Structures are given as C-alpha cells and as structure tokens.
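Q: show me the folded form of this:
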Amino acid sequence: MFHRGRAITFLEMMNINRSTIKQQLNKSEFQSINKILIGELRALDMVINEFSKLFEIQEHEVLELSGKK
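A: Below you'll find the model as predicted:
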C-alpha cells in the first residue's frame, strides 16, 4: 500500500540533504571536495525530480507538510 505522507516526508528529507550540500559548497573547509559535492548535488537533484514525478508530488505538498511540523 502506498502511503503518500511517507513519500512526501522522504522527499522533504532529500531536500534537507540538498540544502546541506549547497551550504557546504560555500565553505572553505569543503573546497578540496568541491567537485564531489557538485556531483552529489546533481545526483540528488535527479533523484528528487524522478521521485517527485513517480509519486506525482507537487512542491506545495512538501511545503504544506513542513508547515504542519
């Protein structure tokens, strides 16, 4: 059985991971692995997009769930 709430929560967690990686790109202590972080960010973007399409999740659904927490 498909639980939409769980899928949205998982997508929210992936977006948090994406934000963390973006923050690391701007910090000097992570410059030595900058190319790796960019690769991870691109891969995560791809997964987020595919996951959203597969489960037909709109961005506003994730924002609504975030607002309820």
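Q: going by C-alpha atoms from here, please, whenever you check contacts or count neighbours.
A: Will do.
Q: what's the closest non-adjacent residue to the residue nearest to the spatial centre of the chain?
A: What sits nearest the mean C-alpha location of the chain, by C-alpha atoms, centre = their mean, is Asn15, with 2.3 Å. The spatial neighbour of Asn15 that comes closest, neighbours along the chain excluded (C-alpha to C-alpha, 6 or more residues apart in numbering), is Ile48 at 7.7 Å.
Q: want to put them side by side, so please do this one too:
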Amino acid sequence: MTKPKRIYLAGPEVFFPHEEHNTIVAEKKRLLREAGYEGIDPLDTALTFSDEEAKPARGHRIYQANRELMDSCD
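A: Just a heads-up that it's a prediction; the model follows:
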C-alpha cells in the first residue's frame, strides 16, 4: 500500500477558538482521508511557550515549525 500524499491545511481556522478549530480541521481531514490523502494541520506541532518568551521569538518558532510541516507535505 502506498503512503497517502500529505496536504497542508492552511486556513483562517488556526485563529478560531480551539474547539471550533478542531471541528473544522477534523472535517477537512475526514474529507481528505476519504479521497486518499492525509491532511496536515498547522497546529500539528509540539510547540510550547513560556510567558517569558518574547513575541518575536514565538513568531519565529511558529514560522519554523510550519515551514517544516509544509516541507513534509507533497
């Protein structure tokens, strides 16, 4: 069995409340799975932040993590 192609799920729901985001992404992933693809959510990272971390540093880490996710897609 071949590995499904991976698709990065960019969209405005990354800024929605957690529950609403998860509902939308779950549906996107379901539709892609039915079509033979794997959906990759921008929030599929293990990033954690401390209160002491400056916003520019956070932004850079988010950017790097999302670039890595995008690079892992087809």
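Q: what's the TM-score here?
A: Comparing the two superposed chains by TM-score structural alignment, normalised by the length of the first structure, the resulting TM-score equals 0.35, with 36 aligned residues with a C-alpha RMSD of 3.4 Å.
Q: before we move on, back to that, and the residue nearest to the centre of the first structure, what element?
A: For Asn15 of the first structure, the enclosing helix or strand under DSSP states H and E is helix 4-25.
Q: and the next helix or strand past that helix?
A: Assigned by DSSP H and E, the successor of helix 4-25 of the first structure is helix 34-54.
Q: elements contacting that next one?
A: For helix 34-54 of the first structure, the elements it packs on are helix 4-25, judged by 3 or more C-alpha pairs under 8 Å, 6 or more residues apart in numbering; DSSP states H and E.
Q: which elements pack onto the helix it packs on?
A: Counting contacts by 3+ C-alpha pairs under 8 Å, 6+ apart, helix 4-25 of the first structure packs against helix 34-54, helix 59-68.
Q: tell me the most buried of those helices?
A: Stretch with highest mean neighbour count among these: helix 34-54 (a mean of 14; mean count of other C-alpha atoms under 10 Å).
Q: now do that one against helix 59-68, angle only.
A: 100 degrees (axes from the mean of the first three to the mean of the last three C-alpha atoms, to 10 degrees).
Q: what's in contact with helix 34-54 of the first structure?
A: By C-alpha atoms under 8 Å, 6 or more residues apart in numbering, the residues outside helix 34-54 of the first structure that reach it are 11, 14-15, 18, 21-22, 24-25, 58.
Q: what about Asn66 of the second structure, neighbour count?
A: For Asn66 of the second structure, the neighbour count with other C-alpha atoms under 10 Å is 19.
Q: quick check: Arg6 of the second structure is in a strand.
A: Yes: counting by DSSP: H, G, I helix; E, B strand; the rest coil, Arg6 of the second structure falls inside a strand.
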